[in-house]
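Chemist: prediction below, plus the sequence it came from.
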Amino acid sequence: MAAFQGTALVTGAASGIGLAVAERLAADGASVVLVDLDAEKAALAAERLRDTGYKAVHAQADVAQEASVSAAVALAVETFGPVELLVNNAGHVHQARFEDLAVADFDRMFAVHVRGTFLTTRAVLPSMLERGAGIVVNMASQLGQIGGVELTHYSAAKAAIIGLTKALAREVSDRGVRVNAVAPGPINTPLVRALSPDWQAAKRAELPLGAFGEPEDVAGTVAFLASSDARIFVGQTLGPNSGDVML
């Protein structure tokens, strides 16, 4: 596989899937900007990568805030040059029955996942189009395809990301920017572990593999989409999901 080795910006990169993606891209030779709301964890993660000999810096940002996103992208450009690969991974989870959802819970879910994906993509897309080259990978979820009990707002936000991915791919593919999504199943991350034990047990029992995936499984999928081997993948949603969704 011809691995990506340019400048990559990964949101939600201080832990879980985002951290695994940042580590994989750095190991492949990319210059990685780890963006996260938790500045301390992001700084420690970037420092560990540098200590290993990789090229990495961190930036604190709330992806739902335009100015915050702009500052993170500016740091990336100043440090490594224009962002050539964007991985929209920043996430948020909250568990509740639909009838118990507050408007604030719904709004925050869409702010992080959908608004965050929009703002970060909008911040890097002009330079990609100007260069006639770029890669965007959006982190969706298999729940955006099949829905999830007590996760209506999460499922809806992830479904919106899949729709955004397809529509944007139709707009920019002929100008050199490839846009795809990854829809993981349940992965052993802090976000999934934040869900109730009953939910986790029920979901595990539904999976043909009978087990959750690991962050590295998703990182490998992102690395593939970032590579030249994926040059004809456009508007696709790849599913490392333990068999929860079969297409």
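Modeler: Here it is on my side, so go on.

Chemist: rest of the way, CA atoms for contacts and neighbours
Modeler: OK.

Chemist: where do the strands of the chain begin and end?
Modeler: Assigned by DSSP state E, the strands in the chain fall at 7-11, 31-36, 55-60, 85-88, 134-139, 177-182, 237-238.

Chemist: how far does the third one sit from the chain's center?
Modeler: On the basis of Cα atoms, centre = their mean, to the nearest Å, the separation between the geometric centre of strand 55-60 and that of its chain is 16 Å.

Chemist: hmm, back to that, out of the strands of the chain, nearest to Arg97?
Modeler: strand 134-139 (23.5 Å; Cα to Cα).

Chemist: strand 177-182 and that closest one, what's the angle between them?
Modeler: Calculated by axes from the mean of the first three to the mean of the last three Cα atoms, to 10 degrees, strand 134-139 forms an angle of 20 degrees with strand 177-182.

Chemist: put this next to the first one:
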Amino acid sequence: MSCINTILETIQFLVLFIYYYFEAFILLFFPTHKNVAGEIVLITGAANGIGREIAIHFAPLGVKLVLWDIDEEGNKETIRLAKINGAKEMYAYRCDCSNRKEVYETADLVRQEVGDVTILVNDAAVPSVKYFIDTPNLDLERTMDVNIMAHFWTCKAFLPAMIARNHGHLISISSGAGLVGVTKVSDYSASKFAVVGFLESIAFELQATGKKGVKTTIVFLSYVKTQFTGRLKIK
């Protein structure tokens, strides 16, 4: 029986795999544009870099912006820039996304003060620019906590409401280093590979349970110059 189940699950995986790649091929030539007006968009790592640019991009689209970061001053600057670009309703919270307890507590505040998040953008990440053998143990743990464990906690916090309504969107920022290993970023690369595996698995789970109204997107970026300790970091 277990052998039959394995075969059936393999067939199911292959069918879904082919379907999604065919769908992606069609959308490449006939893209659709999503109307996000009225959505509640939460962005982690919103105080600078890519997170700030994402907030500015959403600003004129009629969404409620929720900004999470440990950098409160940076969040204030993101709010200022988003306002200039047309944002009407914004909320900023100090939250260390690597801290499960803090994520859950802040998520409760967001639900009380703003509502259920319908678009979750997991952008927060820390870089690593050392050979693996030279990287301190605490740095390795910090990389995994921020770059992948935070995705677990935020999705645990906000995905149930999306599933209940069959409406929502999970967006995770990965990297070219999430597709191929890169020198001096072994822990970073591992965390970004994990992001891909995690969100792809969630996508299959949503498909299998009939929750087609909850979408997932993985964004792969290359080298991006940001204000992170004055260095070039990979996003």
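Modeler: Yes, it's here. As the structure is a prediction and not an experimental result, all values here were calculated from the model.

Chemist: quick revisit: mind putting the strands of the first structure into a markdown table with mean neighbour count and distance to Phe110 of the first structure?
Modeler: Shown next, in a markdown table, are those (neighbours: other Cα atoms under 10 Å; distance: least, Cα to Cα, whole Å):
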| stretch | mean neighbour count | distance to Phe110 of the first structure |
| --- | --- | --- |
| strand 7-11 | 28 | 16 |
| strand 31-36 | 30 | 17 |
| strand 55-60 | 24 | 20 |
| strand 85-88 | 26 | 14 |
| strand 134-139 | 26 | 14 |
| strand 177-182 | 27 | 17 |
| strand 237-238 | 22 | 19 |
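
Chemist: mind putting the ones you listed in TSV, distance to Gly18 of the first structure included?
Modeler: Putting those into TSV (distance: least, Cα to Cα, whole Å) gives the following:
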stretch	distance to Gly18 of the first structure
strand 7-11	7
strand 31-36	8
strand 55-60	13
strand 85-88	8
strand 134-139	10
strand 177-182	12
strand 237-238	16
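
Chemist: between those, which gets nearest to Val192 of the first structure?
Modeler: Using Cα to Cα, the nearest of the strands of the first structure to Val192 of the first structure is strand 134-139, at 14.6 Å.

Chemist: measure the mean distance from the closest one to the second structure post-superposition.
Modeler: When the second structure is overlaid, strand 134-139 of the first structure sits 0.5 Å from its aligned residues on average, using mean Cα distance after the TM-score superposition for the first structure.

Chemist: re the thing from before, Val124 of the first structure is nearest to which of the strands of the first structure?
Modeler: strand 85-88 (7.8 Å).

Chemist: who's in contact with the closest one?
Modeler: Under the contact criterion Cα atoms under 8 Å, 6 or more residues apart in numbering, strand 85-88 of the first structure has outside partners 6-12, 116-117, 120-121, 124, 134-139, 226.

Chemist: the same query, at a cut-off of 6 Å, please.
Modeler: For strand 85-88 of the first structure, contacts defined as Cα atoms under 6 Å, 6 or more residues apart in numbering pick out Ala8, Leu9, Val10, Thr11, Thr117, Ile135, Val136, Val137, Asn138, Met139.

Chemist: also stretch 125-135 of the first structure?
Modeler: Against stretch 125-135 of the first structure from outside (Cα under 6 Å, 6+ apart): Glu84, Leu85, Arg175, Gly176, Val177, Arg178, Val179.

Chemist: the second structure: which residue goes with Val103 of the first structure?
Modeler: Under the alignment by TM-score structural alignment, Val103 of the first structure pairs with Asn137 in the second structure.

Chemist: just give me the neighbour total for that match.
Modeler: Neighbour count of Asn137 of the second structure, defined by other Cα atoms under 10 Å: 10.
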